[in-house]
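S.K.: One predicted model, sequence on top.
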Amino acid sequence: MQVLLVEDDRPLAQGLQTALRKQGYSVNHVETGDACLHVIVTEPPDIIILDLGLPDMDGLKVLQKIRDKLQTLPVLLLTARDSVDDKVAGLDSGADDYLAKPFEMTELLARLRVLERRLGTVKSNLIQIGEVALDTSNQEVFFREQPQELSRKEYMLLKSLMENAGKVLTRSTLETRLYSWGEEVCSNALEVHIHHLRKKLGSDFIKTVRGVGYKVAPP
């Protein structure tokens, strides 16, 4: 799941990137509204976390411009503006959710999980497909009820496939969800992750669609 963080407070942005990546998110960061609008045209993320107090334009204006281009892209507002009127203005402008600063990281993660469920084919934190179960709240994976040790990239890859069960995800789509800007990606990295997952979860769980990408069967 690729998140675009739009936040001009660098220490806060760095802390959020670290915390989100530990939870299996691929996070890219920009500091201005103009940069955000450029990204959504060239490389749309899955979810945007948008600060309202940006240096070049008001965050609500950015949100309105996002909605002009992408009406269904989930946007979570992060802001120090915590009055009821500010919250209503943000939601009326097209935000999917609103979180006032300061906030607890656990609450932000919970709200992101809600937005993720709207994007995928599953409606709960536990995804069960055949003998494989994935708990997005605790980042645990089980095969035949036995816990499996997965690397962060393996977990992110499996989560993307299971949340989109039945859909073929292309190589480029999966790499975008696994890697942030600037991360070095080996040419066969995706295939290596797939190979490791098949060893842990059974060789038939992840299907290869030749020339297109990968998928798992729907539950």
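M.R.: Thanks, I have it.

S.K.: Going by C-alpha atoms from here, please, whenever you check contacts or count neighbours.
M.R.: Noted.

S.K.: Give the residue farthest from the middle of this protein.
M.R.: If you look at how far each residue of the chain sits from its centre, by Cα atoms, centre = their mean, the farthest one is residue 85, at 28.6 Å.

S.K.: Check it against this one:
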Amino acid sequence: MRLLLIEDEKELADALTAALSKQGIVIDHTMRLADAHELTRQNIYDVILLDRRLPDGEGLTFIPKLRRAGVATPIIVLTALNEPMERIEGLDGGADDYLGKPFLIAELLARLRAVLRRPANIVQPCIAVGRIVIDPLHLSVTIGATPFDLPRRELLVLVALAKRKDKTILRSTLEAAVYNYEEEIQSNALDAHISRLRKRLADASAGVAVHNIRGVGYLLREE
């Protein structure tokens, strides 16, 4: 899952980024609406988390502009403006959900799962390839009936490859699934993740292999 966080409280943004990253979520963060518009033009997000009080305006003004641009990404408003009429204003303003600060990370995760279950945003319930079964909503993997634990980066690589099994994925597409736009990506970082993932899959007799398509990218294929 790739998520855009529009939040100007740095301490909260850092805490959310750390907590959500542990769930295998790739997070792009910005403090300004102007930057958020540019990011949504450059990237495809599964969910947007939006504060209302931002340095360059009211967060709710972002929603109609995004919809007019044809972007249907679900939006959850996270804000201290949490009186009943403020919640009504936010939901009537186009937010898919509205969560008042402070909140529990567990509740935010539940609300993320809820918006992704809605008909327009249905996430494939599971992906089966070889002996692997992936639940992309909860980011859990089993081989046979046994849980298969992976470091976060390798898990994100596996999910991206499995979603497009038997199809070549560009290296740049894989990097976008694993890293946020602010991270500096070392030239061999993705190769290292894939090398370790290959070994783990082979050791677990997963029934799949990751193939390198020289000069293009990678693909996952059943053996």
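M.R.: Thanks, I have the structure now. Source: prediction; values computed, not measured.

S.K.: Provide a list of residues in contact with the residue farthest from the centre of the first structure.
M.R.: For residue 85 of the first structure, no residue meets the contact criterion (Cα atoms under 8 Å, 6 or more residues apart in numbering).

S.K.: can you check residue 221 of the second structure too?
M.R.: Counting by Cα under 8 Å, 6+ apart, residue 221 of the second structure has contacts 165, 166, 208, 209, 210, 211.

S.K.: so the fourth one, which of the three states?
M.R.: What DSSP: H, G, I helix; E, B strand; the rest coil gives for residue 209 of the second structure is strand.

S.K.: That one contacts residue 201, correct?
M.R.: Yes. In this structure, residue 209 of the second structure is within contact of residue 201 by Cα atoms under 8 Å, at 7.3 Å.

S.K.: List buried residues within the contacts of residue 221 of the second structure.
M.R.: 165, 166, 208, 209, 210 (16 or more other Cα atoms under 10 Å).

S.K.: Which helix or strand contains the first one?
M.R.: This means residue 165 of the second structure. Using DSSP states H and E, residue 165 of the second structure falls within no helix or strand.

S.K.: For it, give its distance to residue 81 of the second structure.
M.R.: 44 Å (Cα to Cα, to the nearest Å).

S.K.: Next: the second one.
M.R.: Residue 166 of the second structure is 47 Å from residue 81 of the second structure, where distance means Cα to Cα.

S.K.: got it, and the third one?
M.R.: Computed with Cα to Cα, the distance linking residue 208 of the second structure and residue 81 of the second structure is 49 Å.

S.K.: Now do the helices in the first structure.
M.R.: Secondary structure of the first structure (DSSP state H): helices at 10-22, 33-42, 59-69, 84-92, 105-119, 152-163, 171-178, 189-201.

S.K.: Now do the same contact list for the residue nearest to residue 13 of the second structure when sequence neighbours are not counted.
M.R.: Nearest non-adjacent residue to residue 13 of the second structure, counting by Cα to Cα, 6 or more residues apart in numbering: residue 7, 6.2 Å away. Shown in contact with residue 7 of the second structure (Cα under 8 Å, 6+ apart): 13, 29, 30, 31, 32, 49, 50, 51, 54.

S.K.: Out of the residues you listed, which comes closest to residue 161 of the second structure?
M.R.: residue 29 (24.9 Å; Cα to Cα).

S.K.: count of neighbours near the closest one?
M.R.: Residue 29 of the second structure has 23 neighbouring residues, counting by other Cα atoms under 10 Å.

S.K.: which non-adjacent residue is nearest it?
M.R.: residue 5 (4.7 Å).
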